[in-house]
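>>> Just to be clear, the model below is a prediction. Sequence and coordinates:
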Amino acid sequence: NISLSYNSCRNRHCPKCQGEKRDAWILAREAELLPVPYFHVVFTLPSELNGLVMYEPKSVYDALFAASWQTIAVFAKDPKHLNAQAGMIAVLHTWGQNLSLHPHLHCIVPGGGVDAKGHWRKARSKGKFLFPVKAMSVVFRAKYLAELRQRLKEKVPQTLLNALYKKDWVVYAKRPFGSPKSVVEYLGRYTHKVAISNHRIKIVDDKTITFSYKDYKTGAQIKEMTLSHEEFVRRFSQHILPKGLVRIRHYGILSSTWKRARLPALQQKLGQKQTEIKGKTQRVRPCKCCKTGSLRTILCFDQRGPPEFYKEIWEKLNRSVLV
């Protein structure tokens, strides 16, 4: 069986064009894993900031990255907790299941850090938790509002700042992953996601679009929502990031500079076997008919697609496959 796979638009907001980038990114991260527990930490912005996001998205999101890392770094350097330099990989998500605006960071944080002498220090919680989340929430709020005022200055109304100072902010930390392999599997689900994937869109007619979503208020039940074309486009467009904004960032001992200079030595100290990345990863595409076989590329057209010139070649390929 032959199937057409059209040219990729290569846009990071397209749900069909992120597979190969995701696979290559995961392969690179797999080679950098340490044999230590990893924690999943989520930093969420209050809904009161949604209006400001629409006017100053880059400043709001950059402040979110900066404040989240400062919060992790402050607790890691505290002698009561770790007294070492930590690391973090942060991935920006801006959506909820119903396409509402819901900016938050998904962060992967190793359960330990590197001290001033280059030695690895384990988290003092015996691997059960990273840092106290209530204390992190207070620090995160202060760090974020300081970053926001520095970036936008008089553009932030004082009434908004007062309301944000009074509100309890949310920092969520899950228990550590079961193994380094599960870290990679988790990253694959979150790194290159977009606001909605094609399989969630159920019905499209002349006036409305119906899609499925998880309602976490009712125990993550799968429900369906119907929106007009205009409302669907409006909600989706809220999640188109400003040009040049990096949505996956690495900090501390997981930053590119630190890893190039010191990661191999740290992996050797901790007994982690180093793996080499050989060649470019090739995504495995399952057959749409039998669901078990794998598709392989046998012919590539030019950027303008398959015109009449390729019609004869296409017919010969079909005949050869049928025979």
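Arrived safely, thanks for sending. All values reported here derive from a predicted model rather than from experimental measurement.

>>> C-alpha from now on. contacts and neighbour counts both.
Noted.

>>> Run through the helices of the stretch 51-200 of the chain in chain order.
Using DSSP state H, counting those that start in this stretch, the helices found in the stretch 51-200 of the chain span residues 57-77, 133-152, 158-166, 180-190.

>>> for the ones you listed, which one sits closest to Tyr38?
With CA to CA as the criterion, Tyr38 lies closest to helix 180-190 of the helices of the stretch 51-200 of the chain, at 7.2 Å.

>>> Second structure follows, compare the two:
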Amino acid sequence: MYTPNQLQEVIENAVQNIKYPTHPEMLYEPISYIMSLGGKRIRPVLTLMAADLFEGDINTAMPAALAIETFHNFTLIHDDIMDNAPLRRGKQTVHEKWGVNNAILSGDVMMVEANKHLSMLDSQVLKDALNTFNATAQGVCEGQQLDMEFEEQDVVSITDYINMIRLKTAVLLGGAMKLGAQVAGASPAEAEQLYAFGENLGIAFQLQDDILDVYGDPEKFGKQIGGDIIANKKTLMLLKLKELANANDLLELEQQSINKDHVDKIKSTTALYDNYSIRELASIEMRNYSDKAFSALSSLQIKEERKAELFKLADLLMNREY
């Protein structure tokens, strides 16, 4: 079995060896740029780990892994435009560097590039792989749309929020693993079980991100602590607070939503979270989904030693500080 670190290195080399056309330069240079910004490459790593789990050749599964990574970076380009984000992984975002119109078009071509990677898969698995990839990609777009709509809605239920992060974040982890399993010749039931592992892990991962945004160590988290509070982002924690808070505290929360003093806003909102034990309640919800993920992996009828690296990676992700 390969370790995640070994697969990260393999994927990094494969990404660096992708040859994009050189003309028009303004179309393809942004693609090379964002693909070279690195990151943990966790999604393509999961694709290769899934293939390896079923004793598949990681080189045979590499086109699927590159399709997933290319699609993921395509969504980052468009997400950054919608969020008007200036930085991505500490570097200028594509739309800041090349302009919005170029960024949109380069993102569009990345979707084509992802499909070109998929087309290199063996014809025996191509149809199933395309179905999985398309369902995954569509789900991510649906999740992004819901996220935008939530910004304009006064009332969002916790159930709706969980479904949104399932689509926006978790289906890509599930889809990445299902693709790897399919390429390696897993049965439909096995591939679906691995999808359940990835999807539940993805939901737990995002819920943990919500918690770290408020309570993480700023030296380790890598992002501004309290960013979600400043942006009035409807996270599980905020929705749970609104569900439990009394009238006076709800009024305080409403007043804080328009507070321009970010330091005071974070401090006051965090105090409300503390008063209602929101961190603990969110952690219980997070563990609920991580338990579902571990259960799906545990019940997969494969030798335990072959699942060991996946268990280690999942455990690492669920106990991270950043």
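On my side now, so go ahead. Computed from a predicted model, the values in this text were never measured in an experiment.

>>> TM-score for this pair?
Once superposed, chain against chain, the TM-score is 0.26 (TM-score structural alignment, normalised by the length of the second structure); 137 aligned residues with a CA RMSD of 6.3 Å.

>>> about what we covered before: got TSV for the helices of the stretch 51-200 of the first structure, with distance to Phe39 of the first structure and mean neighbour count too?
Listed next are these as TSV, based on distance: least, CA to CA, whole Å; neighbours: other CA atoms under 10 Å:
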stretch	distance to Phe39 of the first structure	mean neighbour count
helix 57-77	12	21
helix 133-152	12	18
helix 158-166	27	12
helix 180-190	9	15
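
>>> nearest to Gly19 of the first structure, of those?
helix 180-190 (9.5 Å).

>>> what packs against the following helix or strand past that closest one?
Using DSSP states H and E, the helix or strand that follows helix 180-190 of the first structure towards the C-terminus is strand 201-204. In terms of contacts (3 or more CA pairs under 8 Å, 6 or more residues apart in numbering; DSSP states H and E), strand 201-204 of the first structure is packed against strand 208-215.

>>> what element comes up after the strand it packs on heading to the C-terminus?
Per DSSP H and E, the first helix or strand lying C-terminal to strand 208-215 of the first structure is strand 221-228.

>>> Hey, what's the angle from that next one to strand 208-215? Just curious.
Strand 221-228 of the first structure and strand 208-215 are oriented at 150 degrees to each other (axes from the mean of the first three to the mean of the last three CA atoms, to 10 degrees).

>>> what's the burial count for Trp258 of the first structure?
Trp258 of the first structure: 13 surrounding residues under other CA atoms under 10 Å.

>>> And the strands in the stretch 1-150 of the first structure, which stretches?
38-44, 87-95, 101-110, 112-114, 120-122 (DSSP state E, counting those that start in this stretch).

>>> ok, back up a step: with distance to Leu27 of the first structure as extra columns, can I get the helices of the stretch 51-200 of the first structure in TSV?
Output for the helices of the stretch 51-200 of the first structure, formatted as TSV (distance: least, CA to CA, whole Å):
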stretch	distance to Leu27 of the first structure
helix 57-77	24
helix 133-152	31
helix 158-166	40
helix 180-190	8
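
>>> Tell me which of those approaches Arg262 of the first structure most closely.
With CA to CA as the criterion, Arg262 of the first structure lies closest to helix 57-77 of the helices of the stretch 51-200 of the first structure, at 18.6 Å.

>>> between that closest one and strand 87-95, how many degrees?
Using the same axes, to 10 degrees: helix 57-77 of the first structure against strand 87-95 is 150 degrees.

>>> Please name every helix or strand in contact with helix 57-77 of the first structure.
Partner elements for helix 57-77 of the first structure (3+ CA pairs under 8 Å, 6+ apart): helix 133-152.

>>> what's in contact with the helix it packs on?
Residues outside helix 133-152 of the first structure that contact it (CA atoms under 8 Å, 6 or more residues apart in numbering) are 59-60, 63-64, 66-68, 70-71, 75, 156, 161, 165, 168-173.
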